[in-house]
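Student: model this:
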Amino acid sequence: MTSQVKSAPFQKLGYRWRLANKRLVLPVLLIAMLAAPATRELTVSVLADAFWQVAAYVAITLALYHSLSERLSHQSAVTLRLKSSRRYQVVFASVMGALPGCGGAIIVITQFVRGQLSFGSVVAVLTATMGDAAFLLLAAKPATGLFIIMIGLVVGILSGWLVDTLHGGAFLQPQNAEATASCCRTTSSRNQAPAVRWQGTFWQWLLIPSAVIAVMGSFQLNTDALLHLPEGSITVLGAFFALIAMLLWSLSRDIQGYQDAVSEDPKSDKASLFQRVAQDTNFVTTWVIGAFLCFEVTIKLTGWDIAASLSHWSAALPLAGVLIGLIPGCGPQILITSFYLHGAIPMSAQLGNALSNDGDALFPAIALAPKAALIATVYSSLPALFVAYSYYYFFE
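Tutor: Prediction:
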């Protein structure tokens, strides 16, 4: 009996190694591309860029974000005062949505379901949030990321106030105020996979060194020479670390449905800071690598200039960005942001996507208040269309 208990974690790990685990598809494909001489150089370059230019910055940003969140979460005086004014509720919701990641938006959704926030707050948070795509944009283009976040914050506040004026604060609130969002982001620590702990250990050791090397690379310093390493060592090392991060993400959970592929993994209620950082960082990194590979392999195989081709459809691109933003989950939105960073789509399309996308917050909204989620999503797409096409006509 004892041996059966001890072997349980290894049985679960073996289950995740099985070929039916769809998360292993991308790591296996990458290993095959690394083994093939024709695609090895391209794959190493994509993996290294994703790790040093994105993952390292996302990890350090998430570490700061989660550290601050833990300290601020204990101050409940602000949340108690929100009950007195719907206008403050909308401002609070927009600020929570403007925070990178999906945690703030999910908090607002659950508070709406419990009757603590107005429907306008839901529209505000869904308009303001960029989800995990904000981390990618802040890592690659900090000034642009902050600009879009501020636009989302302002548009979210104005949209929320307008909706509350039209419908009132109790509009579409579920009757069951005791409904909880246990389905959203938290799981029991007993279900925590060994790979989740390994992810935390991985980033605990690499967080500071990778951030230092990433900053050195951003300043165009020769990191190989400065660290007295053979030429190309940092590139190979980055590719290796990126592949390990993807493997750990693949082993942490199987794909049972759409949400498992496109959203952050649920966090254990006992998860450490580094485990939380690692789970979100590796999720973002995996989608970024997939997007980068799609872009680079398409160009290599076909010679297709995506940016030039899409320029003929420039008037439709803001609409496309808004429509893709309606797809639940952060994965598709990371894909759009990756295309923007490669110059394939214009700023107007990125703006439309940033304002219309709801990140992972749409999953608990659909589960707990489906009618409110649908109407709020439609409402958030209207200012997204207005802002995207305003930017298109005035600046592009």
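Student: C-alpha from now on. contacts and neighbour counts both.
Tutor: Will do.
Student: count of neighbours near Leu351?
Tutor: Leu351: 27 surrounding residues under other CA atoms under 10 Å.
Student: doesn't Phe386 make contact with it?
Tutor: No: using CA atoms under 8 Å as the test, Leu351 is too far from Phe386 to be in contact (10.3 Å).
Student: Another sequence for comparison is provided below:
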Amino acid sequence: MQPDTVGRQSKAAQRAGKAILGLPEQFGPMRTNRMLLALLLLAFAAMPGTLGEVTRGALEDAYVGVAVFVAATLLLFYGAEKAFGFDIGTTFRNAKLAQVPLAALLGAMPGCGGAVVVVAAYSSGNVSMGAIVATLTATMGDAAFLLIAKRPEAAMILLPTSFIIGILSGYIVDLLDKRSYASETAQLEIPMIGRARKRDYVYLALILPGLFFGIAALAQVEFSGLIADFSTALALCGITVSMLVWATSPIHSMTNPDDSAVTRVTEETSFITAWVILAFLLFEYVNAFTGLDLESLFNTVGIALPLMAILVGFIPGCGPQILVTTFYINGLVPFSALIGNAIANDGDALFPAIALNPKAAFVATIYSSIPAFIVAYGFYFFAPNFL
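Tutor: Take a look at the predicted model:
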């Protein structure tokens, strides 16, 4: 079968799938696996009994406890970026010795956008290897949103610590490694969606009241009756829209900087929310249906636990890191494992780094693993019960 025939059949299947689900043609390219997973998730939430109750609770917690804060943070960040736009490449070139702390600052910001900016600047020859190491060491990726929402006191320690370690690591690398790993051929290509869509404004409209319930939850305000029912219904509506966006998204995880701020918020928050839901459901399902004592299981690993968390950090993407953060939030792993994972992981920034320059990505990952190991085991031996 010819490639163009396969392409036509694939597009026809996409159109048929959207027609069955009642989605308009312009809604986006449907990803069948994601759509089936989203429909299965919503089916579980509609079921009676323990399965439905556990699923609804996890979805509400993911939306009200995490997604609304991710969206609010990204809206502030991308809105400011649009309002005060500047050429980051020129800024880095002129920064000289300030390159490393600037790169670490971008990496330390929640999410992966700042780190991706530095990766792209390195590919263009505007920053040093030390800047790449600084941003990848400082970044916690999308897991930072989850930690800030659920354990802000831990985030207030971890994020500044990673930022400082990123600066130190970057300067040391620039001092000791004078080689250039820059690639002149690779290009960072992120699909552009274009102007804001109706679903972006629908998503934002659901986020605003959700933020009220999220702040109330942080203040430990409990609702009952109709207000509690409304909170659950709002969360399920928000999750449904989020899953539809995620299942029909043309992007991998990061959006194009030229897209509207509202579109970028909708797309990236939906992507992050999908991973948060997966992590929350995994934990809740294991607790509710297997009888497995995860805390005892992790305790048997002992001294190897921080090392395991660091190795998980080497996996590209934010999903595995969100899972480690979820384990920490639920008291299953110590702070030493969390900070080791946070320093070692590069989040979604590792994907463009690999695409742009695999050698530089590998070297930077190895460099960032050294402070991760030192800091993680420093906390493990000298502050085992920290936070």
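Student: Three-state assignment for Gly52 of structure 2, please.
Tutor: In three-state terms, and counting by DSSP: H, G, I helix; E, B strand; the rest coil, Gly52 of structure 2 is helix.
Student: ok, it - contacts?
Tutor: Gly52 of structure 2 makes contact with 44-46, according to CA atoms under 8 Å, 6 or more residues apart in numbering.
Student: nearest spatial neighbour of it, skipping sequence neighbours?
Tutor: Ala45 (4.6 Å; CA to CA, 6 or more residues apart in numbering).
Student: Map Met109 of structure 2 across to structure 1 for me.
Tutor: Matched to structure 1 by TM-score structural alignment, Met109 of structure 2 sits across from Leu99.
Student: I'd like to know how many residues surround the nearest residue to that match once chain neighbours are set aside.
Tutor: Among residues not flanking Leu99 of structure 1 along the chain, Thr129 sits closest, at 7.1 Å (CA to CA, 6+ apart). Using other CA under 10 Å, Thr129 of structure 1 has 35 other residues around it.
Student: What separation is there between Thr129 of structure 1 and Cys102 of structure 1?
Tutor: Per CA to CA, to the nearest Å, Thr129 of structure 1 is found 7 Å from Cys102 of structure 1.
Student: Mind reading off the mean deviation between stretch 360-374 of structure 2 and structure 1?
Tutor: Stretch 360-374 of structure 2 differs from its equivalent in structure 1 by a mean of 0.7 Å after superposition (mean CA distance after the TM-score superposition for structure 1).
Student: Which residue numbers in structure 1 does that stretch align to?
Tutor: Going by TM-score structural alignment: stretch 360-374 of structure 2 matches residues 372-386.
Student: what sits up against that stretch?
Tutor: So stretch 372-386 of structure 1 is contacted by 119, 122-124, 126-127, 155, 159, 172-173, 318-319, 322, 326, 351-356, 358, 362, 365-366 (CA under 8 Å, 6+ apart).
Student: Make a ChimeraX selection of the buried ones in the residues you listed.
Tutor: Remark: buried members of these, expressed as a ChimeraX selection using 16 or more other CA atoms under 10 Å:
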select :119,122,123,124,126,127,155,159,172,173,318,319,322,326,351,352,353,354,355,356,358,362,365
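Student: Among the contacts of stretch 372-386 of structure 1, which are located in helices?
Tutor: 119, 122-124, 126-127, 155, 159, 318-319, 322, 351-356, 362, 365-366 (DSSP state H).
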